[in-house]
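**Q** this one's sequence-less:
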């Protein structure tokens, strides 16, 4: 969008603009994670002051119904009293010790009790670190080098996994960012998500040296793209045939699409699972889990080295325990389902009313919105063909009407148990204006 077009948007206000200008002087692009800069939609990012339940509030005093939820962790809603209390109580005892605590074991026990494939857990500090550890673990456990990943699947900014994917069925990895040497990604093979033939082709060419297939069971970094029927089970079968490990990157889907993660929702069991976001209840926590025979390959019981000064950080463990203990019985997910149904049905009705080609997709408590006339979006090329200009108009109009969406057409949306009928109705009223603006653009 042009700067002239950007000038029409009413929100955020002058205080956010001032903070963004200040931040740009001392931080690359004024942000600490690129999507926050609004470069995908134009305009100035809102700087957030505080949040509660389904709402966030920026420094100019604007209130927004929030569907970002810190990009996934806030399934209970912002500043949930039990989570806040758990963190406050632990903070009063000390922030970090560099030594074991019982909290680490308690959270690990919760994870193992909720996820059938996990018998042992290593806590880390982020989803990126979890993916990096899972890859090293798979290579160390199998003694193989190559990894198969998918176009449109994001596993953090790990060098070997930050790879541009071509449109072909199989593309040998090329660096997806300056600073990533070609040698680092020469063993990364990129297949097409929801295309088992592309994976079979990779195994046929390199099967004896493939350590693992790493996949987002629901692609959440090219918006929300569910697996087609049989795709995940097909990956399981190919890994079994060639002796490779199946790694599910459930940093986003873990505990969000089902209390037992996406693997329970779809009934497919991975060998290794990477977790993040919800497992830390909003604190910077990641985890890697799997059967003991695989996990014991990690130091100190095995030869694969991994360590972290702040791994198992007490505040993160406390937040994670408070969150997962409330998700375990499934009641939160059951309560969210009809809310998301109402939201997505209402959005589609608004789009149809204004004649705007539009599609929604969802799994559990995550969803996607696509400006397309397609009946389904299942691959990276489908996502790339969607109209990002229409999304930018939609995004800013929603923002102007008090609804906060991820500032990119390629990010999934997240709903929480705190989104009540009032929040959803406000969202749909904003959507009516937003689709009208898209139709007129």
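**A** Received, thanks. Treat the numbers as computed from the prediction; the structure is a model and nothing was measured. Numbers count the residues shown, from 1 in each chain.
**Q** Please make it C-alpha for all contacts and neighbour counts, starting now.
**A** Will do.
**Q** Residue 394 and residue 422: what is the separation?
**A** As for residue 394, its distance to residue 422 is 21 Å (criterion: C-alpha to C-alpha, to the nearest Å).
**Q** more neighbours, the two?
**A** Remark: of residue 394 and residue 422, residue 394 carries more neighbours, 25 against 10, as counted by other C-alpha atoms under 10 Å.
**Q** ok, the more buried one touching residue 439?
**A** No: applying C-alpha atoms under 8 Å, one finds residue 394 not in contact with residue 439, separated by 9.8 Å.
**Q** List the buried residues in the lengthiest helix in the chain.
**A** Counting residues, the longest helix found in the chain (DSSP state H) is helix 331-353. Buried positions in helix 331-353, judged by neighbour count with 16 or more other C-alpha atoms under 10 Å: 332-333, 336-337, 339-340, 343-344, 346-351.
**Q** Against that first model, consider the following:
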């Protein structure tokens, strides 16, 4: 279970796992991992000889130049990347990590099949995508990119929280940096952990919210999966408009 270190530690020690994957922020839920949880995972993986792998397909190059692991202060053994490398336009995936692990894919250093790892793909190293990725990386090196999107993310998160408080609506606003989501809930809860948010989710309300956004020319991912990942072209006006449209929706359901 996410952010449940005790349970995760027991499973890792009992099952003799080869690896453990974690997301710095739980994707569509926008719930951040607690630093103590990630720190504890690192420790128990070191104790058991289990690889710790960060799934940064969403958070990589989004939360910071070093992704979620930079924000959380953790060093995984391997990291998976995607999305942001292609600048939001091209499909791409990548993996990186400790030299001794990555070198297992170098068959000149490990010629025996029993000692190496096969890696390949029909479109691996596609020149067009790699060039797009290179140009995207140059943009991400500019500090104002992260200052901008994280500032907009905080503005959106604060705006959503104020709406929920003023309207006394059952829900919780989650997020980190440029990732934000409103969890509409069927009832109030003191716990805002991922399991509680998912089990008490008001799915019908979120679907209505999606269509309300769409009718106001705002496109979310899908009905039942409404979350907001801010990008550099977004403006303060875009964020304020989203807050206003969301407040109109809240008023319509009260």
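**A** Looks like it came in fine. All values reported here derive from a predicted model rather than from experimental measurement.
**Q** just to revisit the earlier point, just send the buried residues of helix 331-353 of structure 1 back as JSON lines, with distance to residue 200 of structure 1 too.
**A** Output for the buried residues of helix 331-353 of structure 1, formatted as JSON lines (distance: C-alpha to C-alpha, whole Å):
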{"residue": "332", "distance to residue 200 of structure 1": "38"}
{"residue": "333", "distance to residue 200 of structure 1": "35"}
{"residue": "336", "distance to residue 200 of structure 1": "37"}
{"residue": "337", "distance to residue 200 of structure 1": "35"}
{"residue": "339", "distance to residue 200 of structure 1": "39"}
{"residue": "340", "distance to residue 200 of structure 1": "36"}
{"residue": "343", "distance to residue 200 of structure 1": "38"}
{"residue": "344", "distance to residue 200 of structure 1": "35"}
{"residue": "346", "distance to residue 200 of structure 1": "40"}
{"residue": "347", "distance to residue 200 of structure 1": "38"}
{"residue": "348", "distance to residue 200 of structure 1": "37"}
{"residue": "349", "distance to residue 200 of structure 1": "40"}
{"residue": "350", "distance to residue 200 of structure 1": "42"}
{"residue": "351", "distance to residue 200 of structure 1": "39"}
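**Q** Now do the same contact list for residue 57 of structure 2.
**A** Counting by C-alpha atoms under 8 Å, 6 or more residues apart in numbering, residue 57 of structure 2 makes contact with 80-84, 93.
**Q** In structure 2, what stretch matches the one helix or strand residue 274 of structure 1 maps to?
**A** Using DSSP states H and E, residue 274 of structure 1 sits in strand 272-275. Alignment note (TM-score structural alignment): strand 272-275 of structure 1 is matched to residues 78-81 of structure 2.
**Q** do stretch 383-400 of structure 1 as well
**A** Stretch 383-400 of structure 1 maps onto residues 198-215 of structure 2, going by TM-score structural alignment.
**Q** next one: the matching stretch to chain centre, how far?
**A** 20 Å (C-alpha atoms, centre = their mean, to the nearest Å).
**Q** all helices in the stretch 201-350 of structure 1, in order from the N-terminus.
**A** 231-242, 261-266, 292-295, 314-327, 331-353 (DSSP state H, counting those that start in this stretch).
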